[in-house]
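Student: Build me a model:
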Amino acid sequence: MTRRSLREQATSAQVHAPASASTPRAGEPRRGVGGMLGDVVLWIAALGGVVCIVLVVLALTAQITLIMFSTGSMSPTIPAGSVAVVQRVPASDIRVGDVVTVDRVDELPITHRITSVSEGASAEERVITMRGDANASDDPFPYTVTSVRTVLFAVPGIATLIVAMGDPVVLGGITVAAALLVVWAFWPRSPASRRTMGSS
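Tutor: Modelled structure (predicted):
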């Protein structure tokens, strides 16, 4: 047997050898759009869970919370419908020009810009006047505070979404959808389906 015939036999064996199981075949179905969409939704849900955990940790450790603006008294700096991230700080740390939220007894908190700060009855106490950026004059009365929530930053237009998320119907729908998504993601698949997904 000559060298030429040996080379021809080797080439013929390679041509007729069956394709490897790990090599994708032409025309094999790839993972469907539903599978990819499910992955995206799972990632979004996971990200939302992480954000909620981070917010809880920040609220407990750094006293960082959220407030919503239902009026436009701080426009255009913070328009109505915005959500602000605020942090509670001692009154001794505040300065003129800071935007802060003051808690009021039997009334809703108010968030305006500080226009003056003076000493209070104790070292921890301050008496402040405030004014909304959209207002022509200061608030009618000064506020005596030992701590305030200072605005770190605000995101316009998402207050409506957060309010809707607190609706029992919306919460129930989200819970049911999340449960169905988890069941779908971990539901046992047939061997043929697993082979199809593995070959894609």
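
Student: contacts, neighbours, all on C-alpha from now
Tutor: Fine.

Student: C-terminal to the longest helix along the chain, what's the next element?
Tutor: Using DSSP state H, we find that the single longest helix of the chain is helix 33-61. Next along the chain after helix 33-61, taking DSSP states H and E as the criterion, comes strand 64-68.

Student: follow-up on the earlier one: just how off-centre is the longest helix of the chain within its chain?
Tutor: Distance, stretch centre to chain centre, for helix 33-61: 7 Å (Cα atoms, centre = their mean, to the nearest Å).

Student: same question, stretch 186-194
Tutor: 32 Å.

Student: what's the neighbour count on residue 95?
Tutor: Using other Cα atoms under 10 Å, residue 95 has 15 neighbouring residues.

Student: again but with residue 80, I slipped
Tutor: For residue 80, using other Cα under 10 Å, the count is 19.

Student: do residue 52 as well
Tutor: Neighbour tally, residue 52, other Cα under 10 Å: 12.

Student: on that earlier part again, okay, the angle between the longest helix of the chain and strand 64-68?
Tutor: If you take axes from the mean of the first three to the mean of the last three Cα atoms, to 10 degrees, helix 33-61 sits at 110 degrees to strand 64-68.

Student: For helix 33-61, list every residue counted as buried.
Tutor: 42, 55, 59 (16 or more other Cα atoms under 10 Å).

Student: here's the other one to compare against:
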Amino acid sequence: MTTSETRRSLREQPAASGAPAPALSPVGRPSRRGPGRAIGDLLLWIAAAGGVICIVLVVLAFTAQITLIMFRTGSMSPTIPAGSVSIVQRIPAGEIEIGDVVTVDRPGELPVTHRVTSIEPGASAQERVITMRGDANASEDPFPYTVTSVRIVLFSVPGIALLVAGMGSPIVLGGLTLAATALVVWAFWPRSGGGSRRRRAGGVI
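Tutor: Prediction:
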């Protein structure tokens, strides 16, 4: 009997005798993941990305004076339609230029965001007197604004104001917190040891 025949007979012996074939080690094989696990991983990545975005926004707010504003009216349409969210950055009044879209804070009133149409020196070196007009308005605002700083619009994203406003609701924040907690617990919850028992039964230690 040749060596190759001996090896073949040894390989065929367990099948012929009805004994279970030795289990193969799972090392090196790609793990099989069900659709539930894949969806859970995707949701974890989305939650992580959302957390990173929130952290970045907080850092920018403190370091670069960058914040968000929402447009409830269409006075800046079609450039910035109602329901848009804009990224704004606070700048000194001396950096304002004609044509800039800026937000002016008004004590006791809502801020106004319009386009600058004229700039005049103020009572001090830091002050400027500006006039503004909304792109959708036929005339300038009824009075000028004396400012030492404004928030200039860097860019806008239309149609997400309601979403951003909803994210600030206590009910929504509470629901998101509970959902994120449940997702993290599910992701790190110990899995069943059935796989280990099967491997031990098959002869793998």
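
Student: could you redo the buried residues of helix 33-61 of the first structure as a markdown table and give each row distance to residue 136 of the first structure?
Tutor: As requested, these are exported to a markdown table (distance: Cα to Cα, whole Å):
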| residue | distance to residue 136 of the first structure |
| --- | --- |
| 42 | 49 |
| 55 | 35 |
| 59 | 34 |
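
Student: any idea how far residue 114 of the first structure is from residue 124 of the first structure?
Tutor: According to Cα to Cα, to the nearest Å, residue 124 of the first structure stands 17 Å off from residue 114 of the first structure.

Student: Comparing those two, which residue is more hemmed in?
Tutor: When neighbours are counted by other Cα under 10 Å, residue 124 of the first structure and residue 114 differ, and residue 114 comes out ahead with 20 against 14.

Student: if I read this right, the more buried one contacts residue 95, doesn't it?
Tutor: Yes - if you go by Cα atoms under 8 Å, residue 114 of the first structure and residue 95 touch, sitting 7.2 Å apart.

Student: Give me the mean distance between the strand of greatest length in the first structure and the second structure.
Tutor: As assigned by DSSP state E, the longest strand anywhere in the first structure is strand 107-119. Its aligned residues in the second structure lie a mean 0.5 Å from strand 107-119 of the first structure after superposition (mean Cα distance after the TM-score superposition for the first structure).

Student: what's that strand in contact with?
Tutor: 73-74, 95-104, 125-133, 138 (Cα atoms under 8 Å, 6 or more residues apart in numbering).

Student: One more: stretch 61-72 of the second structure?
Tutor: Defining contact as Cα under 8 Å, 6+ apart, one finds that stretch 61-72 of the second structure is touched by 57, 60, 80-90, 161.

Student: In strands only, show me the residues you listed.
Tutor: 85-90.

Student: can you tell me what part of the second structure the very next helix or strand once past the longest strand of the first structure aligns to?
Tutor: Using DSSP H and E, the helix or strand that follows strand 107-119 of the first structure in sequence is strand 126-131. Using TM-score structural alignment, strand 126-131 of the first structure lines up with residues 128-133 of the second structure.

Student: ok now the matching stretch, how far from the chain's centre?
Tutor: Remark: stretch 128-133 of the second structure is offset 35 Å from the chain centroid, using Cα atoms, centre = their mean.
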